[in-house]
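Novice: Next come a sequence and a model predicted from it.
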Amino acid sequence: MTSLLTDHYELTMLQAALGAGTAHRRSVFELFPRRLPEGRRYGVVAGVGRALDAIEDFRFDDEALGVLDEGRVVDEETLAWLADYRFTGDIRGYAEGEMWFPYSPLLTVEGTFAEAVLLETVLLSIYNHDSAIASAASRMTMAAAGRPCIEMGSRRTHEEAAVACARAAYIAGFDTTSNLAARQRYGVPTAGTSAHSFTLLHDSEEDAFRAQVSSLGEGTTLLADTYDIAEAVRLGVEIAGPGLGAVRIDSGDLGVLAHEVRRQLDDLGATETRIVVTSDLDEFAIASLRAAPVDGYGVGTQLVTGSGHPTCGFVYKLVAREGEDGELVSVAKRSKDKISIGGRKFALRRRNARGVAEAEVVGIGEPPVDDGDDRSLVVDLVTEGEVVGREPLDAARARHHAARAELPRAAQQMSRGEAVIPTVHLDG
């Protein structure tokens, strides 16, 4: 159950609205960003599949109701209403793996106020976290320029966040994860061989390498920097032969060491042995290693912390509600520096004749007109309470690759900058 993954005030608002007779007014909530994280040129939508799972599981069973009753969070009338809670409305939004920009209408939740307001916290929790990880991961895989990236940050974050991180990173182009729960739940491919403790366990590095090769085969990856890197490389090729799969370097000047190790491997005849580097990498470090003979990157801490931006700053605001005549009325927050734009939104990616994105076009009240080269961004996710937008994770991964490829070339720059395309609002 996900019903208690929420804030206390969601339920007190519900109680007050039930008492006032306004809880059942048809309402439209929108989940959106007001801005990109400082210096970023685009963001990546992730967490959609997890959010759909959370909506299906959003129920108040006896245990949850008992917590609310014991704590006197809400009154008896509200408890009775919550016991029968089911979201029966409609949700539309950006598909997973898609790009986002300031004021992109990432999610539109339409139902009664009572039904829709309760989903605010859990949706924001999932979208803010997973999209932050995917956005950082996208920059890293872009910097890697086709070389494989391994997610290995489980020990640097909360144990459940680690699973979500692995999933989000895979969507944004990471090839594998070290996290086995991500494999179990989402089918993310896993990889891993050994840590320094395995080498230190044995009486010598040679004994450790022989044990690993004997167990995992010559295609394994040997950790080369426990003692002396050059000696470890020599031993590795001697034990596994020229078919040694890879060596991993986890410390030192990775660029310089990669060149030295590549020369040594080639001299030993291990010309196909790959070099994998780790050690607190981020997108900037990966970009700086582009000219080095590195074949893969293992990324941990910087990935699972969003590389300096651990949240996206998404908000969930009421943008329309039922008026006295039964029609929807646009509403919006107007406080300083926290402006919302009222009305139900639709969005498309405006592209030129070459398929390059030029703008994020958001229609208010009605969909913007496709001029022939554009691409609609909003899809059905939940219809009359039933999930209709669930898809394989590889579909989101493929979507991310295609959506990123259509961005202007400036999106590839690691330097700080503004959104790579503008957001344009069209009032219907």
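Specialist: Yep, that arrived.
Novice: okay, CA-based contacts and neighbour counts for the rest of this
Specialist: Fine.
Novice: Against A64, how distant is the closest residue to A320 other than its chain neighbours?
Specialist: Among residues not flanking A320 along the chain, S330 sits closest, at 4.2 Å (CA to CA, 6 or more residues apart in numbering). Using CA to CA, to the nearest Å, S330 is found at 34 Å from A64.
Novice: ok, back up a step: surely the residue nearest to A320 meets G342?
Specialist: Yes: between S330 and G342 there is a contact under CA atoms under 8 Å: 5.0 Å.
Novice: okay, and the common contacts of the two?
Specialist: Shared contacts of S330 and G342 (CA atoms under 8 Å, 6 or more residues apart in numbering): V319, A320.
Novice: Comparing these two, which residue is more hemmed in?
Specialist: More crowded of S330 and G342, by other CA atoms under 10 Å: G342, with 22 against 19.
Novice: Hmm, A320 and the more buried one touching each other?
Specialist: Yes: in this structure, G342 is within contact of A320 by CA under 8 Å, at 6.4 Å.
Novice: Overlap of the contact sets of the two?
Specialist: S330, V331, A332.
Novice: my read is the last one is in a strand, agree?
Specialist: No: using DSSP: H, G, I helix; E, B strand; the rest coil, the assignment for A332 is coil, not a strand.
Novice: Around it, how many other residues sit close by?
Specialist: 14.
Novice: Buried ones in the longest helix seen in the chain, by neighbour count?
Specialist: Identified as the longest helix of the chain according to DSSP state H is helix 120-144. Across helix 120-144, burial judged by 16 or more other CA atoms under 10 Å covers 120-144.
Novice: Counting by contacts, list what whichever helix or strand comes after that helix packs against.
Specialist: Sequence-wise, the next helix or strand downstream of helix 120-144 (DSSP states H and E) is strand 149-151. Strand 149-151 sits against strand 176-177, strand 296-299, with contacts defined as 3 or more CA pairs under 8 Å, 6 or more residues apart in numbering; DSSP states H and E.
Novice: List the contacts of the helix or strand following the first one.
Specialist: Taking DSSP H and E as the definition, the helix or strand that follows strand 176-177 towards the C-terminus is helix 180-186. The set of residues external to helix 180-186 that reach it, using CA under 8 Å, 6+ apart, is V163, A164, A166, R167, V188, P189, T190, L393.
Novice: So what's the gap between helix 180-186 and the chain middle?
Specialist: On the basis of CA atoms, centre = their mean, to the nearest Å, helix 180-186 sits 15 Å off its chain's mean C-alpha point.
Novice: Show me what the helix or strand harbouring D207 is packed against.
Specialist: Element membership for D207, per DSSP H and E: helix 205-216. For helix 205-216, the packing partners by 3+ CA pairs under 8 Å, 6+ apart come out as helix 196-201, helix 229-240.
Novice: Put this next to the previous one:
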Amino acid sequence: MNTADLGLPVDVPSTALFTDHYELTMLQAALRAGTAERRSVFEVFTRRLPEGRRYGVVAGTGRVLDAVENFRFDADVLGFLRERRVVDEATLEWLAGYRFSGDIWGYPEGEVYFPGSPVLRVEGTFGECVLLETVILSILNHDSAIAAAASRMASAAGERPLIEMGARRTHELAAVAASRAAYVGGFATTSDLAAGFRYNIPTVGTSAHAFTLLHDNERDAFQAQVDSLGRDTTLLVDTYDVAEAVRTAVEVAGPELGAVRIDSGDLLLVAHRVRQQLDELGARDTKIVVTSDLDEYAIASLAAAPVDAYGVGTQLVTGSGHPTCSMVYKLVARAESADPRAPLTPVAKKSSGGKTSIGGRKWAARRLDAYGIAETEVVGTGEVPTDLADRQLQVELVKGGEVVGREPLDVVRDRHVAARAGLPLSATQLSRGEPVLPTEYVTGGSGS
């Protein structure tokens, strides 16, 4: 796996600098104190969902696994750290041999989560685990936010396909990750070729207004596109007058015209008028694609419109108002010595201000009601109750430093559809509300 698979420039040698300065200074101090080799457990969770959201979506896990594999301090990275005097020579020597050798468990990608859900658990020595905090959080916070927005949009769209079109509305590397997360959340295709290349996501695209404006008239533009791409292409019909453009499009392509795209105006009204006009012209199978700053609310408002597909950009790649999930990476248990056999002791932050956490290595399970629908997210320490033993959510992702949980993206996408279907119906409501499942904490046993 090379760095191109992460959406990184090919000349970036590793993911090791996708971290914060203080991760390395903590490592140096711990090495000097003799505590860096203590067995430790870190967990990723969020204390709350974004305001009004009913559930979260785990996305980016596959990219996390790639990032962990590529977390290496090569000569160039070590040279940079030495030149900037970020850490001392003893720490640089330790980093030169860095390879994550621990274990990672987590919710499988595509699964839903709730406040307190331990979506990822990283176990190993303190030194090797603490370095992964920033890169793990940056991936999960971004991708899960996009996937949650995509899921809401897919729910609002029903059976109508969604096209991801947000590359020009975000950073070029974030755009690739956003396409992947959108696909996990239910989008069918992307316009971003880099995402298609790296993640095998189906790509689509036709033309912009510039192509129409390039030609002397709309007819010439449509003719050029049909001559090149065939009658099954999608013609953009709102550059000038929509009704005239639709008439011209059918004259040029015939009733076999694949689709028309509407990118402005009152989409509900225009879609109805265009559908009527297409039918009257004999183009009954020609589809209507709408774009123009759509979000889940706009998509839901078009449910009764004769629309066949939606193209979404800005609102998707910005998480539809919530560009992060506010996930955190916290130490929840650690050994009292560097002895690998030393038992784990639960630890937790106890400060005021709503940032407390619960110590101990945690399991997670989802309790179902009599109809097989999820009713409670149960998070606990110690022994798993017998009635929840076969409902546990976490799976093994990395064992002894080796990735064991990598999956095809289509498997992840299908999992999300099933996970969302297993929630109460109110999960798909777009009105603001509390998480659709309460989180119940069960404590007991030790941190080991």
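Specialist: On my side now, so go ahead. All values reported here derive from a predicted model rather than from experimental measurement.
Novice: which bit of the second structure covers whatever helix or strand comes next after the helix holding D207 of the first structure?
Specialist: As assigned by DSSP H and E, the chain's next helix or strand after helix 205-216 of the first structure is strand 221-223. Alignment of strand 221-223 of the first structure against the second structure: residues 234-236, by TM-score structural alignment.
Novice: ok, the corresponding residue of the first structure for E164 of the second structure to H129 of the first structure distance?
Specialist: The alignment partner of E164 of the second structure in the first structure, by TM-score structural alignment, is E151. Distance check for E151 of the first structure against H129 of the first structure: by CA to CA, it reads 16 Å.
Novice: do the same with R390 of the first structure
Specialist: 19 Å.
Novice: Check E96 of the first structure too.
Specialist: E96 of the first structure is 14 Å from H129 of the first structure, by CA to CA.
Novice: what do those two both touch?
Specialist: G47.
Novice: hmm, back to that, between the contacts of helix 180-186 of the first structure, which is closest to S3 of the first structure?
Specialist: Taking CA to CA as the measure, S3 of the first structure sits nearest to A164 out of these, at 18.8 Å.
Novice: got the contact list for the nearest residue to that closest one once chain neighbours are set aside?
Specialist: Distance criterion CA to CA, 6+ apart; nearest residue to A164 of the first structure, sequence neighbours excluded, is D130 at 6.6 Å. Residues near D130 of the first structure by CA under 8 Å, 6+ apart: V45, A46, G47, A164, C165, A168.
Novice: Mind telling me what the fourth one corresponds to in the second structure?
Specialist: Which is A164 of the first structure. Looks like A164 of the first structure aligns to A177 there (TM-score structural alignment).
Novice: Is my assumption valid that that match occupies a position in a helix?
Specialist: Yes: read with three-state DSSP, A177 of the second structure is one of the residues of a helix.
Novice: A188 of the second structure versus A150 of the second structure, what's the distance?
Specialist: 11 Å.
Novice: no wait, A195 of the second structure
Specialist: 13 Å.
Novice: neighbour count winner among the two?
Specialist: Using other CA under 10 Å, the more surrounded residue of A195 of the second structure and A188 is A195, with 24 against 20.
Novice: I'd like to know how far that one sits from A181 of the second structure.
Specialist: 10 Å.
Novice: Also V112 of the second structure?
Specialist: 13 Å.
Novice: give me the stretch of the first structure that stretch 119-133 of the second structure matches.
Specialist: Counting by TM-score structural alignment, stretch 119-133 of the second structure sits on residues 106-120 of the first structure.
Novice: Just give the nearest non-adjacent residue to the aligned residue in the second structure for G363 of the first structure, would you?
Specialist: Matched by TM-score structural alignment, G363 of the first structure corresponds to G380 in the second structure. Leaving aside its chain neighbours, G380 of the second structure sits nearest to V442 (4.3 Å; criterion: CA to CA, 6+ apart).
Novice: element containing the aligned partner of that neighbour in the first structure, please.
Specialist: When the first structure is aligned by TM-score structural alignment, the residue opposite V442 of the second structure is L426. Assigned by DSSP H and E, L426 of the first structure belongs to strand 423-427.
Novice: For that strand, which residues meet the burial criterion?
Specialist: T423, V424, H425, L426.
Novice: That strand against the second structure, how far on average?
Specialist: Once fitted to the second structure, strand 423-427 of the first structure is off its aligned match by 1.0 Å on average (mean CA distance after the TM-score superposition for the first structure).
Novice: outside of that strand, which residues touch it?
Specialist: F101, P102, Y103, S104, A359, E360, V361, V362, G363, I364, G365, P368.
Novice: Which one's more surrounded, V112 and A181 of the second structure?
Specialist: When neighbours are counted by other CA under 10 Å, A181 comes out ahead of the other of V112 of the second structure and A181, with 31 against 25.
Novice: what's around G428 of the first structure, how many residues?
Specialist: 11.
Novice: Roughly how far does it sit from R351 of the first structure?
Specialist: Distance from G428 of the first structure to R351 of the first structure, by CA to CA: 21 Å.
Novice: Check T88 of the first structure too.
Specialist: The value you get for T88 of the first structure to R351 of the first structure, if CA to CA is used, is 35 Å.
Novice: Between these two, point out the one with more neighbours.
Specialist: R351 (20 against 16).
Novice: Give the equivalent position in the second structure for that one.
Specialist: Under TM-score structural alignment, R351 of the first structure pairs with L368 in the second structure.
Novice: Geometric centre of the second structure: which residue is closest?
Specialist: D143 (2.5 Å; CA atoms, centre = their mean).
Novice: Run a quick neighbour tally on D325 of the first structure.
Specialist: Quick note: D325 of the first structure (other CA under 10 Å) scores 7 neighbours.
Novice: Could you do D267 of the first structure as well?
Specialist: Neighbours around D267 of the first structure, by other CA under 10 Å: 10.
Novice: Please apply the same query to G311 of the second structure.
Specialist: Residues near G311 of the second structure, counting by other CA under 10 Å: 25.
Novice: Now do it against L268 of the second structure, distance only.
Specialist: 15 Å.
Novice: ok, now A178 of the second structure?
Specialist: Taking CA to CA, one finds A178 of the second structure at 28 Å from L268 of the second structure.
Novice: what do you get for F18 of the second structure?
Specialist: Distance from F18 of the second structure to L268 of the second structure, by CA to CA: 45 Å.
Novice: how about Q225 of the second structure, what's its partner in the first structure?
Specialist: Match for Q225 of the second structure (TM-score structural alignment): Q212.
Novice: residues in contact with that match?
Specialist: T220.
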